[in-house]
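Asker: Build the 3D model from these lines:
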Amino acid sequence: MTDALSQIRRIVSARTPDAVWTELAAALKPYGFDRMLYGATSNRREGSVGDIQDVVTFTTLTRQPGRGREDVSFFIRTPMFRWVMTHAGASSWRWTEEQLAAGLLTPDEVVARDIARKSGLCVGYVISFEEPGSRRAAALSMIGAPEQTQDSLDAMWALKGDEIMILAQTMHLKIQSMPLKVHRRALSPRQREALEWVAEGKTSQDIAIIMGISAGMVEKHLRLARECLDVDTTAQAVAKAAMFNHLYTTPSGEAKR
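Answerer: Prediction:
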């Protein structure tokens, strides 16, 4: 089994999104990438990823927990974000320098580019994943290690780019099939169960009997679920929970069998 196939097997076999991310980080290091940032949204708008709290994020830019949202917020300001929102596939960060030389960067993009370079985010590649729906968008930004130059990464990509694309796509598809981490308070098991019964067409009275609680308590669970998901109606709560793969999961986050 080749190294790439072995890495794909480990990514596919990972049981949690965090484990998937860890396997990808290990797989990409030999290619010269020592830091990565991933973001995915199902609420894309024109030039926007929607509410940042609903963006699924993973990052190795910092070891501080919960920093994914801040890292994605910065990436949104960079020139490569514009590329991601208008293209599918992979691009060298050389594109930013070409846009700068041609005078095509906005003032905000120039500021973000300068901040990135001062922070050691100088060379790299970005992948914009092709998505089936117009509301979905996802990208992986890969930062070159300190000893790398854009020329060295471009030369490596010419030889190994297809392997990296397959590894990244495997990570993306695996994570998107799992309960997704977002920057909101998690549903409680009872809130999740109530939403699952609503999704199956049960009324509050039906759910009360099934769960062995009062109809008033069912309504309380549904209200709290709506608050957790920041929506107005229970139908919206069901749709949003399903979008994040939060329904029909076990307490450990794995899909029910």
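Asker: rest of the way, CA atoms for contacts and neighbours
Answerer: OK.
Asker: Now name the helix or strand holding residue 157.
Answerer: helix 150-176 (DSSP states H and E).
Asker: Residue 143: what secondary structure?
Answerer: strand (DSSP: H, G, I helix; E, B strand; the rest coil).
Asker: Tell me which residues touch it, please.
Answerer: Taking C-alpha atoms under 8 Å, 6 or more residues apart in numbering, we find residue 143 in contact with 33, 34, 35, 36, 121, 122, 123, 124, 125.
Asker: and this one, so I can compare the two:
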Amino acid sequence: MNPSMFAMLTGALARIDAAVTPADVLKELLSILRPFGFRHLLITGLPPPQRGPWQREILYDGWPIEWLKHYLASEHFTQDPCASRSRLVGQPFVWHDLLPKKMTTGQQRVMGEAAEFGLRNGLCVPVHEPRRAPSVVTAAGEHIEVLPEDIPILETVCVHAYRALRRLRDQVEQSRQITLTDREREVLTWIAAGKAAEDVACILGISRFTVERHLSNVRDKCDAVNTIQAAMEAVRRGEIDP
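Answerer: Got it, this is the predicted structure:
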């Protein structure tokens, strides 16, 4: 790596480390990507399709609006060869590395329609971390100019930016961390185990009104529309055991 490229890379990583908002991180990442012809960016987790709406895992959506609408309406996520490969491999790859003859008809359709929306070629940088579903940083454009020796540099910046965005998002979530009282946890644990409110009242020696009041407080703290959602959120955040 030549000295000027090394200086650019270390400077970019330092500025990403110093970023205090997602916008600061993205500004730095995009400033590195644009000279290579990348105009669109998507940073997202890659949950299994059967786990529900994948778009809840998006950290940054910089896709063309009409393409994302079409992608969602067509349920392309289940057929997207870039998503499939990113789940399996840890190395970056350029879209043109995906050979049409090795794709299914559905996968070919996804890539063909992406090109129609101005995403003719791109770079996927998979991110695999312990205890997390795979994620990917994907940059695309009409015409990109990326040499093999550029890819390690782009990978380094993309992964660094991803981790910075994840860190900032986790900090926001922690600031909103719910804190249930011991009694609220106790009530919710019994409800999650399938007990009715009157049963919980009997078990704990309190009135049903008190049980309902605790559950109302729990729903408020979890920002949940019902008790089931509150229980799921409490499990996710470690407030109660599954």
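Asker: Next, the TM-score between them, please.
Answerer: Their TM-score after superposition, calculated using TM-score structural alignment, normalised by the length of structure 2, is reported as 0.68; 206 aligned residues with a C-alpha RMSD of 3.7 Å.
Asker: Which parts of structure 2 are strands?
Answerer: Assigned by DSSP state E, the strands in structure 2 fall at 40-45, 58-62, 93-94, 121-127, 135-141.
Asker: which stretches of the stretch 151-257 of structure 1 form helices?
Answerer: Remark: helices assigned in the stretch 151-257 of structure 1 by DSSP state H, counting those that start in this stretch are 189-199, 204-211, 215-229, 234-243.
Asker: Give me the mean distance between the third one and structure 2.
Answerer: I take that to be helix 215-229 of structure 1. Overlaying structure 2 shows helix 215-229 of structure 1 at a mean distance of 4.5 Å from the equivalent residues (mean C-alpha distance after the TM-score superposition for structure 1).
Asker: What's the match for residue 221 of structure 1 in structure 2?
Answerer: Structural alignment (TM-score structural alignment) places residue 221 of structure 1 against residue 217 in structure 2.
Asker: and if you look at residue 12 of structure 1?
Answerer: Aligned partner of residue 12 of structure 1 by TM-score structural alignment: residue 17.
Asker: in stretch 231-241 of structure 1, what's buried?
Answerer: The neighbour-count check on stretch 231-241 of structure 1 (16 or more other C-alpha atoms under 10 Å) flags 234, 237, 238, 240, 241 as buried.
Asker: you'd agree the fourth one is up against residue 229?
Answerer: The one in question is residue 240 of structure 1. Yes. Between residue 240 of structure 1 and residue 229 there is a contact under C-alpha atoms under 8 Å: 7.2 Å.
Asker: May I see the strands of structure 2 arranged in TSV, with distance to residue 185 of structure 2 as well?
Answerer: As requested, these are exported to TSV (distance: least, C-alpha to C-alpha, whole Å):
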stretch	distance to residue 185 of structure 2
strand 40-45	30
strand 58-62	30
strand 93-94	46
strand 121-127	35
strand 135-141	32
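Asker: among those, which is nearest residue 26 of structure 2?
Answerer: strand 58-62 (8.5 Å; C-alpha to C-alpha).
Asker: With structure 1 overlaid, report how far that closest one is off on average.
Answerer: With mean C-alpha distance after the TM-score superposition for structure 1, strand 58-62 of structure 2 averages 2.2 Å from its match.
Asker: What is the distance between that strand and the centre of its chain?
Answerer: 8 Å (C-alpha atoms, centre = their mean, to the nearest Å).
Asker: Can you give me the distance of the aligned residue in structure 2 for residue 115 of structure 1 to residue 175 of structure 2?
Answerer: Applying TM-score structural alignment, one finds that residue 115 of structure 1 aligns to residue 113 in structure 2. Distance, residue 113 of structure 2 to residue 175 of structure 2, by C-alpha to C-alpha, to the nearest Å: 41 Å.
Asker: and residue 34 of structure 1, what pairs with it in structure 2?
Answerer: Matched by TM-score structural alignment, residue 34 of structure 1 corresponds to residue 39 in structure 2.
Asker: Can you tell me the closest non-neighbouring residue to that match?
Answerer: residue 141 (5.1 Å; C-alpha to C-alpha, 6 or more residues apart in numbering).
Asker: in terms of contact, does the one you found touch residue 34 like I think?
Answerer: No. Contact criterion C-alpha under 8 Å: residue 141 of structure 2 and residue 34 do not qualify, at 9.4 Å.
Asker: Between the two, tell me which one has more neighbours.
Answerer: Per other C-alpha atoms under 10 Å, whichever of residue 141 of structure 2 and residue 34 has more neighbours is residue 141, with 21 against 15.
Asker: tell me the contacts of the more buried one?
Answerer: The neighbours of residue 141 of structure 2, taking C-alpha under 8 Å, 6+ apart as the test, are 37, 38, 39, 40, 118, 119, 120, 121, 122.
Asker: can you redo these as TSV with neighbour count?
Answerer: TSV is the format used below for the contacts of residue 141 of structure 2 (neighbours: other C-alpha atoms under 10 Å):
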residue	neighbour count
37	17
38	24
39	21
40	20
118	16
119	23
120	18
121	21
122	25
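Asker: out of the contacts of residue 143 of structure 1, which ones does structure 2 keep as well?
Answerer: Counting by both residues aligned by TM-score structural alignment, their matches' C-alpha atoms under 8 Å, the contacts of residue 143 of structure 1 that remain in contact in structure 2 are 33, 34, 35, 36, 121, 122, 123, 124, 125.
Asker: returning to what we had before: can you tell me how far the closest residue in space to the match of residue 12 of structure 1 that isn't next to it in sequence sits from residue 152 of structure 2?
Answerer: Among residues not flanking residue 17 of structure 2 along the chain, residue 164 sits closest, at 6.9 Å (C-alpha to C-alpha, 6+ apart). Distance of residue 164 of structure 2 to residue 152 of structure 2, computed by C-alpha to C-alpha: 18 Å.
Asker: Residue 93 of structure 2 now?
Answerer: Taking C-alpha to C-alpha, one finds residue 93 of structure 2 at 11 Å from residue 152 of structure 2.
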